[in-house]
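Peer 1: I need the structure of the sequence given here:
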Amino acid sequence: MQYFAQYGLFLAKCITFSVLILLTIGGLVTILRSTKQKSPAGQLQIRDVNERLRELADSLNAELLDAAELKRHQADRKKSQKQARKRAKQPAATVRPRLFVLDFCGDLQASAVASLREEISALLQIARDSDEVLLRLESAGGLVHSYGLAASQLVRLRQRRLKLTVAVDKVAASGGYMMACVADRVLAAPFAIVGSIGVVAQIPNFNRLLRKHDVDIELHTAGEHKRTLTMLGENTEAGRAKFREEMEQTHALFKAFVAENRPVLDLTRVATGEHWFGTQALALKLVDGISTSDDYLLSRIRDADVYELRFRRRKALSERIGDSLGHWATGLRRAGRNALINEF
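Peer 2: The predicted model follows:
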């Protein structure tokens, strides 16, 4: 019996290994096939927000209303849908406005700008004068040039004279506020963090540690200010002064950009690098209203057709293979745990 038990366990392991190989091959084939079929850049996904919110409300009504009330509600819904179809056939001048919802969740490099630029490029080709864009923004800032590009993408909407609203549910600070200030209207949740119009930089220096161990660092430059502060070489007072000068220049450009896009601000009061909560930011005119993005959407679905836009970047083949192998490895570990439980 012990022999048959060991043989059965060996056979199960062989089958598991064979299945894993087949899944790997099948996954690679699927990835290669989808790579050929999909757009080389990615895909724009569109979701009807009006319909999604109606479905949520219908689910509650189905549970809470009695039969007569539910019947009346369904009759009203059919009437509303009929009116919507009728409006869709009317001339463009009488068509309901559209609200396009974009999301920007910023990291240090503002990497979400890769999707944002695609979404805005798509919008600019089909937008009508009555349309509006809502950007749900969340970012604590990051690299100057990265967030400068992200803000420039929003400027494209303003140049096209499309109404832009930015909603800050959690944080829009530093580079995040650089983006927010471009909007016609900025909304913030009561405890959202807003502001921080300032510049910060820090760099470690290991020169004394290296000298202690008799390690020399040579740095050769052409140009007096090609390098100011370094991590390994010996920093000078002249280098520090130049570095601080460059930071002040960056701060001046930041303030000029904010002043141009939001002239109501008292920059001497708010451009100190501090941040404020939503209600405080309203008093300082950093924002125009206190509201969550959810409340704003609920208020707009009554008179506008609301659509969420998401540009999904197509991952490189190596990324897709890595993700697939990661999922399979996770599944294999779970299967191994189950096998151990069953075995003992």
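
Peer 1: only C-alpha atoms for contact and neighbour calcs from this point on.
Peer 2: Fine.

Peer 1: list the contacts for residue 207?
Peer 2: With contacts taken as Cα atoms under 8 Å, 6 or more residues apart in numbering, residue 207 has the following neighbours: 231, 232, 233, 234.

Peer 1: let's see it at 10 Å
Peer 2: Taking Cα atoms under 10 Å, 6 or more residues apart in numbering as the definition of contact, the neighbours of residue 207 are 215, 216, 217, 230, 231, 232, 233, 234, 235.

Peer 1: got it, and residue 300?
Peer 2: The contact partners of residue 300, by Cα under 10 Å, 6+ apart, come to 50, 97, 98, 99, 306.

Peer 1: another one to check against the first:
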Amino acid sequence: MSRTDKLVSRIPKIGDRVERKDVVAVVKLHGVINPQPSPLARGVINLASVESALTRAFGHDRLKAVALQINSPGGAPTQSGLVAERIRELADSKQVPVLAFAEDVAASGGYWLACAADEIYAHRTSLVGSIGVITGSFGFAGLLERFGVERRLYTAGENKSRLDPFSPEKPEDVEWLRKLHGQLHDMFVSWVRQRRGERLVESQELFNGDVWLGAKAQELGLIDGLGNLREVMRQRYPDAELVVAEPKKPLLARLGIGAPAAAALDALANRAAWSRFGL
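Peer 2: This is a model prediction of the structure:
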């Protein structure tokens, strides 16, 4: 048989059936949750950045399940909620199970995202939880005074300048922030209870903002088991093909360039978020 005949023989004939594998779509949710895009390669998670990946993942033919590969220390509560709600909307529409897998960390907003899944798994060394709310800032009033700089701030509305970093801190502003934190914390707890249900173990430490390794997280009912994505999905769907749908990076990140000042500030903010978990 000639080389041409061999090539022709490999071309499927009309009427031949080409076997197509089932698909498990993997969505990578890696980075700090932030409404603003980032020029950094590590990137951020927000609804705009992950929408295309989620749409591709849930749009596969022969889709058996979607796996969320989560590595996030958290961030903006609104974006956490928007992304989680979008995942549930697509999952309910397509009637497919969603499984979340924590890598280094699925904490705070990262755990909010994980709760969008029907089941959550983590590595035994993963950091999971941190069900709480945090705000960080600096006060520069003393610094301005030291250098003889006068702060001039004009507002309409007595509370317009709450927590201004260049003005002395006011107890009533701190109390206002604490109440806001309490409301957000209640929403977070309600979401976790809604998604985890009776799997949660009632404990005083469950919603105190602490973070745990995989085994303790399983003991508290925050996750369903220990394991990594390939291991669990291979056992669950042995004949399915894993297809990754990764959020697109911003143009500047793809080109490897960005405004130096913006990149430096993003790097500091990201570093601070990750360092809270020793990463």
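
Peer 1: that older thread, compare the contacts of residue 207 of structure 1 and tell me which is most surrounded.
Peer 2: Each of those was scored by neighbours using other Cα atoms under 10 Å; the highest score is residue 232's, at 19 neighbours.

Peer 1: what residue of structure 1 matches up with residue 227 of structure 2?
Peer 2: Matched to structure 1 by TM-score structural alignment, residue 227 of structure 2 sits across from residue 291.

Peer 1: Would you confirm that that match contacts residue 165?
Peer 2: No: under the criterion of Cα atoms under 10 Å, residue 291 of structure 1 is not in contact with residue 165, lying 11.8 Å apart.

Peer 1: For the two, list the residues in contact with both.
Peer 2: Contacts common to residue 291 of structure 1 and residue 165, judged by Cα under 10 Å, 6+ apart, are 186, 187.

Peer 1: thinking again about what came up before, from residue 103 of structure 1, how far out is the match of residue 227 of structure 2?
Peer 2: Summarising the geometry, the distance separating residue 291 of structure 1 from residue 103 of structure 1, computed by Cα to Cα, to the nearest Å, is 17 Å.

Peer 1: Neighbour count for residue 291 and residue 165 of structure 1, which is higher?
Peer 2: The neighbour count for residue 291 of structure 1 versus residue 165, taken as other Cα under 10 Å, is higher for residue 165 (23 against 17).

Peer 1: on that earlier part again, residue 261 of structure 1: which of the contacts of residue 207 of structure 1 is nearest?
Peer 2: Distances from residue 261 of structure 1 to these, taken as Cα to Cα, are shortest for residue 230 (35.3 Å).

Peer 1: buried ones in stretch 179-193 of structure 2?
Peer 2: Taking 16 or more other Cα atoms under 10 Å as the neighbour-count basis, stretch 179-193 of structure 2 is seen to contain the buried residues 181, 184, 185, 188, 191, 192.

Peer 1: do the same with stretch 27-46 of structure 1
Peer 2: Counting neighbours by 16+ other Cα under 10 Å, stretch 27-46 of structure 1 gives 27, 28, 31, 35 as buried.

Peer 1: Surely the second one is in a strand?
Peer 2: Think residue 28 of structure 1. No: when classified by DSSP: H, G, I helix; E, B strand; the rest coil, residue 28 of structure 1 is found to be helix rather than part of a strand.

Peer 1: Identify the residue of structure 1 aligned to residue 207 of structure 2.
Peer 2: Correspondence of residue 207 of structure 2 to structure 1, assessed by TM-score structural alignment: residue 271.

Peer 1: Run a quick neighbour tally on that match.
Peer 2: Other residues near residue 271 of structure 1 number 21, with proximity taken as other Cα under 10 Å.

Peer 1: leaving aside the residues next to it on the chain, what's closest to it?
Peer 2: Taking Cα to Cα, 6 or more residues apart in numbering, and ignoring the residues beside it in sequence, residue 271 of structure 1 has residue 197 as its nearest neighbour in space, at 4.7 Å.

Peer 1: which stretches of structure 2 form strands?
Peer 2: 23-30, 32-33, 44-45, 63-72, 98-107, 119-122, 127-129, 211-213, 225-226, 241-245 (DSSP state E).

Peer 1: so the last one matches what in structure 1?
Peer 2: Residues 305-309 of structure 1 are where strand 241-245 of structure 2 aligns, taking TM-score structural alignment as the criterion.

Peer 1: How far does that stretch sit from its chain's centre?
Peer 2: Stretch 305-309 of structure 1 sits 16 Å away from the centroid of its parent chain (Cα atoms, centre = their mean, to the nearest Å).

Peer 1: That stretch against structure 2, how far on average?
Peer 2: Superposed on structure 2, stretch 305-309 of structure 1 shows a mean distance to its aligned partners of 2.2 Å (mean Cα distance after the TM-score superposition for structure 1).

Peer 1: still on that earlier bit, would you mind finding the most buried of the strands of structure 2?
Peer 2: Between the strands of structure 2, the one whose residues have the most neighbours on average, counting mean count of other Cα atoms under 10 Å, is strand 127-129 (a mean of 29).

Peer 1: quick one: that strand to structure 1 mean distance?
Peer 2: For strand 127-129 of structure 2, the mean deviation from structure 1 after alignment is 0.4 Å (mean Cα distance after the TM-score superposition for structure 1).

Peer 1: Next, count neighbours for residue 134 of structure 2.
Peer 2: Residues lying near residue 134 of structure 2 (other Cα under 10 Å) number 10.

Peer 1: when you align them, which residue in structure 1 goes with it?
Peer 2: So, by TM-score structural alignment, residue 134 of structure 2 is matched to residue 200.

Peer 1: picking that back up, just tell me which of the strands of structure 2 ends up closest to residue 8 of structure 2.
Peer 2: strand 241-245 (27.6 Å).

Peer 1: these two touch, right, residue 320 of structure 1 and residue 314?
Peer 2: Yes: using Cα under 10 Å, residue 320 of structure 1 and residue 314 qualify as a contacting pair, with a distance of 9.0 Å.

Peer 1: Identify the contacts common to these two.
Peer 2: Shared contacts of residue 320 of structure 1 and residue 314, defined by Cα under 10 Å, 6+ apart, comprise residue 35.
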